[in-house]
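A.B. asks: requesting a structural model of the entry that follows:
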Amino acid sequence: YGNDEEFTGVAEPDSSVFPSDTVYPRTPTQRIPNTLKRNSYLQSAISTEQVEQQLQETVDELQKRLETLSDQKQTTTERLAKIQSENTDLKSRLLSLEDRFHDLEGQQARTAQSEQQRYTEYINQKDRTFLQEKEVLQSRINAIEVELKQTHNVNGQMRKDVKELKQKLDDVVFQLRDSQIRCNNLADDNEKLLEQIRLQNEELEAEKLYNTQLAEQLSHPPLSRTYSRTGSILKASEIRIEDLVAELQGLKSENEKLKRENKELRENPVVAGVNEGRHLLASPDTPSFAAELEVLSKDELMKKLKEQFSINDRLREYIERMLTVIIENNPQLLEVTTSSGVSIGFMGMPSINCQQQSSLITTDNKSVVPQNLPSTESIKNDSFSPITTTKEPLVKMNRQLREYIDRLLVRILTNDPDILEKQ
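C.D. replies: Now for the predicted structure:
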């Protein structure tokens, strides 16, 4: 019946041969006794041949199953060997992957450490740069605050000086108007005197003609007595003519004297007022608003600074309007001639750059010598450079603006004060 030791596994039952074993599968060693028992029960009914045939079939079946199991065992062995080889490969791959994982982990740790170090250095560099920029900005803020305080001081002093100059300008304008009225009155009186002299000359000419006719009549003998009387009349007329001529010469000299006095009246108050204004501006003991500005807050300081900028803008607009009126009515006031006699054009607006080196200020047919006006003896650099907060401080700009206004007012008041009335 075969070797029972080779049956190490569970054989798969064949449903076509043993239908009863499908529910309870048995091993081949258990099926043989059961078959023998069943044959013993049927021994009386079944013949021996049938038993042998049945046994032969059972043996054949068992041999077939044995071969099948052998094949299955071989297949299982091959599969097991294959699985073991695959397991070995997988273990080797696992080891290689673990090694690679450890390598990658170490490399990643080194990369992370280098990146962390690099970012730390970058952050430190940024911090140093930020501190440097902060120091620079703080220094700029301090400089701006100092300049702001100086600007407040200068602007307060400028406001006071402008008020004083405006008051003095009003006084000078009033004096100039009074002088103009006096000049007009003197001119009217002069015209009246000239008219009287002309009438007297006409009377003298008529008397001369009459005397000539009378002398011709007296040349006749009957008129000799009349001639002697007429001679005395002629002498008296000549004496009167001489007196009138002397009076005319006195009136002319008095008129010239009045003209000189009028010119001095026009020049001296302007020069005195401008010199006094410059003395006040240059005096170091003039009061300022520094103490008042120090107690103000930052918002109030900025507000006052904006107000001062607005005042400066209005002042520049006023100067530009004044220059426009001067150019439209009497542009010769702005004409400047150098010492060599070469004209260099007109004086620029406050927003235009130009260099002026002059020794004379020319009018229509007159020239005012700078020595007669001390305030205009130096007219160099008479224009403003562009006002920029980055190149020139506001203090220098305000000083230039004051000097420019002084020179311009002196020229206007000296040559043509009616322009101020038009403005």
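A.B. asks: switch to C-alpha atoms for all contacts and neighbour counts from now on
C.D. replies: OK.
A.B. asks: so what does the helix or strand where residue 270 lies touch, helix or strand wise?
C.D. replies: Assigned by DSSP states H and E, residue 270 belongs to helix 224-282. Using 3 or more CA pairs under 8 Å, 6 or more residues apart in numbering; DSSP states H and E as the contact criterion, the elements in contact with helix 224-282 are helix 48-218, helix 394-415.
A.B. asks: and residue 361, that's in a strand?
C.D. replies: Yes. Secondary structure assignment places residue 361 in a strand (DSSP: H, G, I helix; E, B strand; the rest coil).
A.B. asks: can I assume it is in contact with residue 345?
C.D. replies: No. Checked against CA atoms under 8 Å, the pair residue 361 and residue 345 is beyond contact range at 11.8 Å.
A.B. asks: those two: who's more crowded?
C.D. replies: residue 361 (21 against 12; other CA atoms under 10 Å).
A.B. asks: give the residues shared as contacts by residue 361 and residue 345.
C.D. replies: Common neighbours of residue 361 and residue 345, using CA atoms under 8 Å, 6 or more residues apart in numbering, are 335-336.
A.B. asks: for residue 33, see how far away the most far-flung residue of the chain relative to its centre is.
C.D. replies: Within the chain, the residue lying farthest from the chain centre (CA atoms, centre = their mean) is residue 44, at 131.7 Å. For residue 44, the distance to residue 33 under the criterion CA to CA, to the nearest Å works out to 18 Å.
A.B. asks: how about this one, so we can line them up?
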Amino acid sequence: MSTHRTVNTSNGPTTASNGEEPVSVGVLDSLSPCTTPFESTDLEFDNYDGQFVFVGPEFEPSVQMLQQQMSVLADNQTHTDERYSRVKQENAGLQARILMLEEQLRDVEIRAEERLAEEEKRHRELIGRVDREKILQVENCAIRLQNIETENVKLKEDAGRLRAALDKAKEDNERLTDNVELNEAMIMGLKQDLANARVEDRKQKDVIQNQQQIIEELSKELELVKQEKVTALTALTLSQDKDVTSPLRTELDSLRIQHKELQESHDELQAMLLSQGRSLISSGTSNTLAAEFAAMSQDDIKSALQEQQEVNAQLRSYIETILTMILEQQPELLEVKMKKPEGC
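C.D. replies: Here you go, the predicted structure:
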């Protein structure tokens, strides 16, 4: 096996005769910095190939190691170049993307500035409108406050007047309450008087009816007595009887006239009371005693009661007079009246 190696002194690559990769002189120099390759090695320069050939066997392991290192370095260089190329391409892409992003950023900044300007303009307009509205609201509030103060003054004046009117109304109410109490007490007394008068009137009416019946019966009895005396007695006896009964007849006629007058006055009072009651009912006021007393004055009520009492007293006196005359002059009339039911 030949041990001849050739070394290329140029900058190009070095090749060996066995097909291995060449080793450059620079690499050999770096491996032996203390000695030059021509000082301690046996090299032959091939003029045909233009390369140095290692003739010493002791350099073969070093050369192989160097060749391996050179192969590794070459691979690393290749990978480095590929990575550099790839990184360069990526850098170019990134540069292009950076440019694109810068363009987008400028566009975004421009749009943001425009939008910011629009927002500022809109906010300025909004602030101006809010300020104007606030000024208007303040003016309106001032006007309303002035109106409220004016109305408050008026209400205070009205409250003073109403308070005075209320005090006056309270005084009037107290006075009217006192008057009402007095009137109620008076009305209660008048009601009692009227009730008593009505009871007395009913009693007097019953007495008058009884007396009328008695008078009618007495008149009938008197006529019967007259007829009996006319038929039974002679002319002399009849003339004597006429002399006896003529004063009684005259007195009876006068009593009848008085009774008629009293009856007419009583009928007039009854008609007046009925007309007043009908007028109260037809006028729609009230048919109660309180309304009746309210329609009449106190003097009228007293006058009506006095008239009724006078009429009752006259009727009572008239009846007593008739009974007294009958008892004094002809008591037999009453006896006949008492005996007549036995004959029947």
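A.B. asks: any idea what the TM-score is?
C.D. replies: Laid over one another, the chains give 0.55 as their TM-score (TM-score structural alignment, normalised by the length of the second structure), with 255 aligned residues with a CA RMSD of 4.7 Å.
A.B. asks: hmm, back to that, between the helices and strands packed on helix 224-282 of the first structure, which gets nearest to residue 254 of the first structure?
C.D. replies: Between residue 254 of the first structure and these, the tightest spacing by CA to CA is seen for helix 48-218, at 9.8 Å.
A.B. asks: I'd like to know which elements that closest one is packed against.
C.D. replies: Using 3+ CA pairs under 8 Å, 6+ apart as the contact criterion, the elements in contact with helix 48-218 of the first structure are helix 224-282, helix 290-294, helix 298-329, helix 394-415.
A.B. asks: after the last one, next one along is what?
C.D. replies: Sequence-wise, the next helix or strand beyond helix 394-415 of the first structure is helix 418-422, with elements assigned using DSSP H and E.
A.B. asks: now residue 190 of the first structure: how far from residue 319 of the first structure?
C.D. replies: In this structure, residue 190 of the first structure and residue 319 of the first structure are 39 Å apart, going by CA to CA.
A.B. asks: and for residue 244 of the first structure?
C.D. replies: Summarising the geometry, the distance separating residue 244 of the first structure from residue 319 of the first structure, computed by CA to CA, is 53 Å.
A.B. asks: so for those two, which residue has more residues nearby?
C.D. replies: Between residue 244 of the first structure and residue 319, residue 319 has the larger neighbour count (other CA under 10 Å), namely 18 against 15.
A.B. asks: now for the more buried one: what does it line up with in the second structure?
C.D. replies: Alignment of residue 319 of the first structure against the second structure is given by TM-score structural alignment, with no counterpart assigned.
A.B. asks: how far away is residue 319 of the first structure from residue 309 of the first structure?
C.D. replies: Distance check for residue 319 of the first structure against residue 309 of the first structure: by CA to CA, it reads 15 Å.
A.B. asks: quick check: nearest residue in space to the residue opposite residue 182 of the first structure in the second structure once aligned, chain neighbours excluded?
C.D. replies: Matched across to the second structure, residue 182 of the first structure falls on residue 197, judged by TM-score structural alignment. Distances taken as CA to CA, 6 or more residues apart in numbering put residue 305 closest to residue 197 of the second structure, at 7.2 Å, once the chain neighbours are dropped.
A.B. asks: which SSE is the one you found in?
C.D. replies: Residue 305 of the second structure belongs to helix 298-329 when elements are defined using DSSP H and E.
A.B. asks: that helix: what's the following helix or strand?
C.D. replies: Beyond helix 298-329 of the second structure in the direction of the C-terminus, DSSP H and E gives the next helix or strand as helix 331-343.
A.B. asks: pull the residues that contact that following helix.
C.D. replies: Outside helix 331-343 of the second structure, the residues that touch it by CA under 8 Å, 6+ apart are 217-218, 221-222, 326-327.
A.B. asks: just to revisit the earlier point, please tabulate the helices and strands packed on helix 48-218 of the first structure in CSV, including the columns distance to residue 51 of the first structure.
C.D. replies: As requested, those are exported to CSV (distance: least, CA to CA, whole Å):
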stretch, distance to residue 51 of the first structure
helix 224-282, 153
helix 290-294, 136
helix 298-329, 128
helix 394-415, 138
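A.B. asks: for residue 115 of the first structure, which of those helices is the nearest?
C.D. replies: Among those, if distance is taken as CA to CA, the winner is helix 298-329, at 46.2 Å.
A.B. asks: next, the buried residues of that closest one.
C.D. replies: 301, 304-305, 308, 312, 316, 319-320, 322-323, 325-326 (16 or more other CA atoms under 10 Å).
A.B. asks: and for stretch 275-295 of the second structure?
C.D. replies: Applying a neighbour-count criterion of 16+ other CA under 10 Å, the buried positions in stretch 275-295 of the second structure are 280, 292-293.
A.B. asks: buried only: go through the contacts of helix 331-343 of the second structure for me.
C.D. replies: Applying a neighbour-count criterion of 16+ other CA under 10 Å, the buried members of the contacts of helix 331-343 of the second structure are 218, 221, 326.
A.B. asks: circling back to that earlier point, ok now the helix holding residue 270 of the first structure, how far from the chain's centre?
C.D. replies: In terms of CA atoms, centre = their mean, to the nearest Å, the centre of helix 224-282 of the first structure is set 64 Å apart from its chain centre.
A.B. asks: now swap in stretch 166-182 of the first structure and tell me
C.D. replies: Taking CA atoms, centre = their mean, one finds the center of stretch 166-182 of the first structure at 43 Å from the center of the full chain.
A.B. asks: now stretch 98-118 of the first structure
C.D. replies: Between the mean C-alpha position of stretch 98-118 of the first structure and that of its chain there is a distance of 52 Å (CA atoms, centre = their mean).
A.B. asks: mean deviation, it versus the second structure?
C.D. replies: Once the two are superposed, stretch 98-118 of the first structure sits an average of 2.3 Å from its aligned residues in the second structure (mean CA distance after the TM-score superposition for the first structure).
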